[in-house]
Each structure stands twice: as structure tokens, then as C-alpha cells.
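Asks: Compute the structure for the input listed below.
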Amino acid sequence: MRILFNYWEGTSMFDFLAIDFSLLPAFILAAFVICVAPGPDMAFVISRSISQGRKYGIATAFGIQMGVLVHILLAVLGLSAILMTSTWAFLILKYVGAAYLVYLGIQTLRDRKNVQVFTEKKKVSVRKAFMEGALTDIFNPKVALFFLTFIPQFIDPNISSTASQFIILGLILGVIGLSVDISTVFISSLFGNFLAKNKTALWWQQTVSGITLLGLGAWLALDGKLKS
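Replies: From the prediction side, this is the model:
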């Protein structure tokens, strides 16, 4: 935690809240596309909502976002350590992140035929639904990799502390993710059977998501706003 204190020592609230607003629209678009793309978290939320109802689906969604907050903190500590070592390492990390977006796009398109939603029959408490959502996200190494590669592309070390920008963007991503998950809960509870059986809708959803991720990854890799 001392790393964070070193970054924020003598920093005003205005500087703390400063981010690169020119990249914010692209960040919000990318975050939204990633959140709505079918994946383990969405499948878990849909499954819980269909089998047990809205209350349990919402608890699972909040649990998942609690896991996101844990990953934000861990990623901030790791990224801060990298920046204290080398600015070149940060630049490399940004390009790796752009490549990772392209990879996610390709994987999303490749996995279209395998999309399915499983409904679980077991009953659990609201508290357990929350904890399962949190633990599922916390112990997923792919989530940690995502945070360390995705968010740095939208950070400008020359504006304010990298740690504060990471936290702000991470919280924005969390709000988007929670909004998508809760919307998914309500839609799932209303159209559960359709979502569980209709793969055509999910196929098109992944197609649009995959193409968008490919485009964003290519744009971020080629755009001149990727600064060292």
C-alpha cells in the first residue's frame, strides 16, 4: 500500500480525478462491448436468475463486481510497481493490451458455436449467491490478466498518477459491468426460456462483440494517442 501513498502524496483532488477524456468514449465503448459479450460471468448471472429468480441473480451480480474491485486494487499495486521500474515496461504493456483486445475479438468469434447457457437447479442463500459470484471472479486468472492489459491503454502518465487513473477507469468499468449484469438479471427472469434455448440471438451478440473488439484493438495499436 505504501506504493499508492507515494503516488498520491501532495496530489490535489482535481489531479486525482484527472483522466484522458479524449480516450474516455473509446474506453466506455470497449468496456460495454466486453461486458455484454457472453462469457462465464454472464452465463452465471443468467443461470442463477433463471433457476432462482431476480433476488439471487442480483446478489450474484453484486458478488461479481466485488471480485472486480479486488482485481482493481491488485492491478493498481502491480501496475504501480511496474511504472516505478520502467516507463518502457508501461508502453509495452499498453501494446500487449491492444493485442489482447484483438485476441479477445478472435476468441469471441471462434467460440460462437459453443455459446450456451446452463440452468442450475440447486438452491442457495442470497449470501452464498453473493459469495459465489465474488469468488468466481477473484480466483479467475483471466480477469487479473484483463485488468493489467486493458485499462493501461487508456491511461496517460503525464496527466496524473497512474494509480488514480486506473482506479477511476476501473470503477467506471465496474459500474458498466454491474449495470449490464442487473439488466441481464431482469431480462433473464422475463425471457429465461428464450435465452436458455435460443442460440441464434447469442451468436449474433458474439459476432457484433467480436468484430467490435477487433476494431478497437487495431485502433488502439495504431492510434498516436498511445504514449509512453
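Asks: contacts and neighbour counts: CA atoms only from here.
Replies: OK.
Asks: What is the distance between the helix or strand where residue 163 lies and the centre of its chain?
Replies: Take DSSP states H and E as the rule and residue 163 turns out to sit in helix 162-190. Put simply, helix 162-190 sits 8 Å off its chain's centre (Cα atoms, centre = their mean, to the nearest Å).
Asks: chain center to the biggest helix by length in the chain, what's the gap?
Replies: Scanning the chain for the longest helix, with DSSP state H as the assignment, gives helix 54-85. Here helix 54-85 is found 9 Å from its chain centre; the criterion is Cα atoms, centre = their mean.
Asks: here's the other one to compare against:
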Amino acid sequence: MDVFMMIPLDVALTFLFASVVLALVPGPDNIFVLTQSALHGRRSGIAVVFGLCTGVIFHSCAVALGVAVIFQTSALAFTVLKFLGAAYLAYLAWLSFRTKGSPLVAGEGLEQDRWKLYRRGILMSITNPKVSIFFLAFLPQFADPARGPVSLAVLLLGALFMCSTVVIFGLIALLAGSLGEYLHRSKNVQVWLHKIAGTVYLGLAVKLALLER
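Replies: Got it, this is the predicted structure:
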């Protein structure tokens, strides 16, 4: 079976356009990329982007395997995952509020921080129940059962979505990282950047905790 025949070009282009628009709409993920890039630099922002995209792989596979339907039909599963995500955002807010400005230094410590940001990106994505519901509602709309297994089509669409996310979020990381490197020259600005980031995370945590199915 030719996998490229499962998704016609016009359908793929429509899906990519919708994915780009959705990536540009302000939300927890792109705000997370923006704030972390401004605080830690472009490379750290890219690490967050790859972490979030790893989460996209999780959600795509979950929808393809039918696991995500649990979060649509089970109020308990939705609530548990929702509050796990909100708790993690609140934890990030707490870390931001207690962090004091310090100069950027190159070396092993920074690399470790990037791995930590990569893991944060993964947790940020997979603990957001809205992403599971969104993928469950969004991806199958572009899969035609007459052209082959829907599960395989969903995985292909998930890969396209991930590619668009890498491009858009990567640009956000590069732009915010460049601005962040300029702002990092001032310790006072660093302190305020952390406070702003903490406020953003706290607001996102409250919004996620109040999210309805």
C-alpha cells in the first residue's frame, strides 16, 4: 500500500494550513516556548520545542490506538490528567518566582538545563488533556477510511502536525531567544522575566484546572 496515496495533496495542504494557524494561536505550548527561550536562550527554546513535539508523537499514537477515547468518555481520567497538568504548571510558576537573575554561562550545566527543558516540554504536552481531545477530534477528520487504515493515516497526519509545530515553534524560539540574550545583560531584567514567566505559568495552571470537558 502506498502511504502517500492515503492522504491526497489537497487534503495534506489543508491540514498543514490548519496546523500552522493552530500553532500560531496563543496557548500554553507556544507561550511556554516563548518564555523559556527568552529566559534561557535560543538553544534551550529549541530543546523545549523538541520536547513538545515528542509529546505530539505520544498523542498521535494514543489517537491511532484508540487510547485517547478514554479521556473523552471518562470524566475521571480527564480530571486526573487535567489536574496533573495544572499542578505541573503551578510547579513551574513556583520555580520561576523563586529564581533570581544570574548571568548566562556556557558549559555542562547549561546542557543539563536543556535536557531538563526537553523533559519539561514532554510533560507539558502529555499532561494536557485538551491536546488529547483536540487530536481525537482533529486528526480523524482528514483520514479517509476508503484510502486505507485510519490508524495509519492518523500517524501520518500526526507527523505532518509535528513538522509544522517544529517550524512555527522553532521560529518563536529563535526570535524570543535573540531578544532574551539582549535582555540577559541586565540582572534586574532577568528577575522580571522570571516573574513574568511565573505569572504566565500560574495563569495557565488556573485556566487548565478550570477546563471543562
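Asks: returning to what we had before: what's the longest helix of the first structure packed up against?
Replies: In terms of contacts (3 or more Cα pairs under 8 Å, 6 or more residues apart in numbering; DSSP states H and E), helix 54-85 of the first structure is packed against helix 2-8, helix 40-52, helix 87-110, helix 126-138, helix 141-150, helix 162-190.
Asks: what about 7 Å?
Replies: When contacts are defined as 3 or more Cα pairs under 7 Å, 6 or more residues apart in numbering; DSSP states H and E, helix 54-85 of the first structure sits against helix 40-52, helix 87-110, helix 126-138, helix 141-150, helix 162-190.
Asks: what's the closest of these to residue 217 of the first structure?
Replies: Nearest to residue 217 of the first structure among these is helix 87-110; the distance by Cα to Cα comes to 4.7 Å.
Asks: list the buried ones in the closest one?
Replies: The neighbour-count check on helix 87-110 of the first structure (16 or more other Cα atoms under 10 Å) flags 90-91, 93-106, 108-109 as buried.
Asks: and residue 67 of the first structure, what pairs with it in the second structure?
Replies: Correspondence of residue 67 of the first structure to the second structure, assessed by TM-score structural alignment: residue 55.
Asks: Its match reaches residue 122, doesn't it?
Replies: Yes: between residue 55 of the second structure and residue 122 there is a contact under Cα atoms under 7 Å: 5.0 Å.
Asks: Please pull up the equivalent of residue 143 of the second structure in the first structure.
Replies: In the first structure, residue 143 of the second structure lands on residue 155 (TM-score structural alignment).
Asks: which ones are touching its match?
Replies: By Cα atoms under 7 Å, 6 or more residues apart in numbering, residue 155 of the first structure lies in contact with 20, 162, 165.
Asks: And for residue 214 of the first structure?
Replies: For residue 214 of the first structure, the contacting residues are 101-102, 105, by Cα under 7 Å, 6+ apart.
Asks: do that again at 8 Å, thanks
Replies: 101-106 (Cα atoms under 8 Å, 6 or more residues apart in numbering).
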